[in-house]
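build me a structure from this.
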Amino acid sequence: MILIPETEYELSAIRAQGAGGQNVNKVSSAIHLRFDIQASTLSDWLKERLMHLKDNRITAEGILVLKAQQYRTQEANKKDATVRLHEIVNAANQVKPTRYATRPSYGSKQRRLESKTQRGQIKQMRGKIASDKNEH
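Model (predicted):
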């Protein structure tokens, strides 16, 4: 798990958007977090991974901008923003194992075809029943 020092990102308080009445209108409780990926102390490999993320919160200059306004207090929004920053960086640090294509076994193919045949027979039984009388 990678921890980013507080000196590498900038927090600024802004007014939150949306409903909330007088509290929202007068208190700057929302937080803007700005993290410069290129100027950080992260490894070059991780910087490259972060820059290639298809995330609209990362600008072309390589600055990750997060807005936290979920909570009523500035402290809670600061904590939320830093937690989300660490989640993004740690997710980029994870390398998914390569997936190798496999083929279904002979037995699994047979079981699949048998279940399809049984299902078809069930559906066939739902049809109209032929009557013995000659209908004119």
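
going forward, measure contacts and count neighbours with C-alpha atoms only.
OK.

hang on, residue 25 is in a helix, isn't it?
Yes. The assignment for residue 25 is a helix, going by DSSP: H, G, I helix; E, B strand; the rest coil.

give the contact list for the closest residue in space to it that isn't next to it in sequence.
Nearest residue to residue 25 in three dimensions, chain neighbours excluded: residue 15, at 7.1 Å (C-alpha to C-alpha, 6 or more residues apart in numbering). The contact partners of residue 15, by C-alpha atoms under 8 Å, 6 or more residues apart in numbering, come to 24, 25, 26, 27, 28, 29, 30.

now the fourth one. Nearest residue, chain neighbours left out?
Spelled out, that is residue 27. Distances taken as C-alpha to C-alpha, 6+ apart place residue 15 nearest to residue 27, at 6.4 Å, with adjacent residues excluded.

how about this one, so we can line them up?
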Amino acid sequence: MSSSDDLRINDDYSVPYWELVETFVRASGPGGQNVNKVSTAVQLRWNVDASSLPQAIKTRFRQRWKSRITKEGDVIVEASEHRSQARNREAARTRLQGMIRQAAQKRKRRIPTRPGRGAVERRIKAKKEHGEKKALRGKIDRSE
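Have a look, this model is predicted:
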């Protein structure tokens, strides 16, 4: 394992290979002899707290993926959709990479806007029409 095995997030950040713990287990489901004999499924474990990523990214990651984080602070990504261990390993790494990329992107701040004049006029017109409709439902004064 070398720095080429680091999980590249973007041009600025990457997760070093030594922060990732890969466990190979037997996959479930159909597959016959291959699935019974070979440990092709991958469990990729990454500790968010012990990571070398900036605190802001770790905080956003915790908020976004809090249901996927264990009590110990680990995120476990499993992949067993492929028959080969290498492809499952790559799928798990790609999935974790996508999760961290989402956390690395800052959400754009919403700029509050005001309704346009046409929208305000349509709203007031609709309110007046609704009020007139309700006024017509009232009792008729026959004393006049």
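
which one of the contacts of residue 15 of structure 1 sits closest to residue 115 of structure 1?
Closest to residue 115 of structure 1 out of those is residue 30 (56.6 Å), distances taken as C-alpha to C-alpha.

checking the equivalent of residue 39 of structure 2 over in structure 1 next. Helix, strand or coil?
The alignment partner of residue 39 of structure 2 in structure 1, by TM-score structural alignment, is residue 28. The three-state assignment at residue 28 of structure 1 reads coil, by three-state DSSP.

go on, residue 62 of structure 2?
helix.

which position in structure 1 pairs with it?
Match for residue 62 of structure 2 (TM-score structural alignment): residue 51.

can you check residue 117 of structure 2 too?
Per TM-score structural alignment, residue 117 of structure 2 is aligned with residue 106.

please tell me how far the aligned residue in structure 2 for the residue nearest to residue 25 of structure 1 sits from residue 16 of structure 2.
Per TM-score structural alignment, the equivalent position to residue 15 of structure 1 in structure 2 is residue 26. To residue 16 of structure 2, residue 26 of structure 2 is 26 Å away according to C-alpha to C-alpha, to the nearest Å.

grab the nearest non-local neighbour of residue 69 of structure 1.
Nearest non-adjacent residue to residue 69 of structure 1, counting by C-alpha to C-alpha, 6+ apart: residue 30, 4.4 Å away.

correct me if wrong: that neighbour contacts residue 67.
Yes. At 7.2 Å, residue 30 of structure 1 and residue 67 qualify as touching, with contact defined as C-alpha atoms under 8 Å.

tell me, what's touching those two both at once?
Counting by C-alpha under 8 Å, 6+ apart, nothing touches both residue 30 of structure 1 and residue 67.

of these two, who's got more company?
The neighbour comparison of residue 30 of structure 1 against residue 67 (other C-alpha atoms under 10 Å) goes to residue 30, with 26 against 21.

tell me who's in contact with that one.
Contacts of residue 30 of structure 1 (C-alpha under 8 Å, 6+ apart): 13, 14, 15, 16, 67, 68, 69, 70, 71, 73, 74, 77.

now do the helices in structure 1.
22-26, 44-51, 74-93, 106-124 (DSSP state H).

can you list the contacts of residue 15 of structure 1 in TSV and add distance to residue 91 of structure 1?
Conversion of the contacts of residue 15 of structure 1 to TSV gives the following (distance: C-alpha to C-alpha, whole Å):
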residue	distance to residue 91 of structure 1
24	32
25	35
26	36
27	33
28	30
29	27
30	24
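
are any of the residues you listed buried, and which?
If you count burial by 16 or more other C-alpha atoms under 10 Å, the buried members of these come out as 24, 28, 29, 30.

what about residue 126 of structure 2, how many neighbours?
12.

count of residues packed around residue 86 of structure 2?
Residue 86 of structure 2 has 13 nearby residues by other C-alpha under 10 Å.

what sits against the alignment partner in structure 1 of it?
By TM-score structural alignment, residue 86 of structure 2 lines up with residue 75 in structure 1. Contacts for residue 75 of structure 1 (C-alpha under 8 Å, 6+ apart) come out as none.
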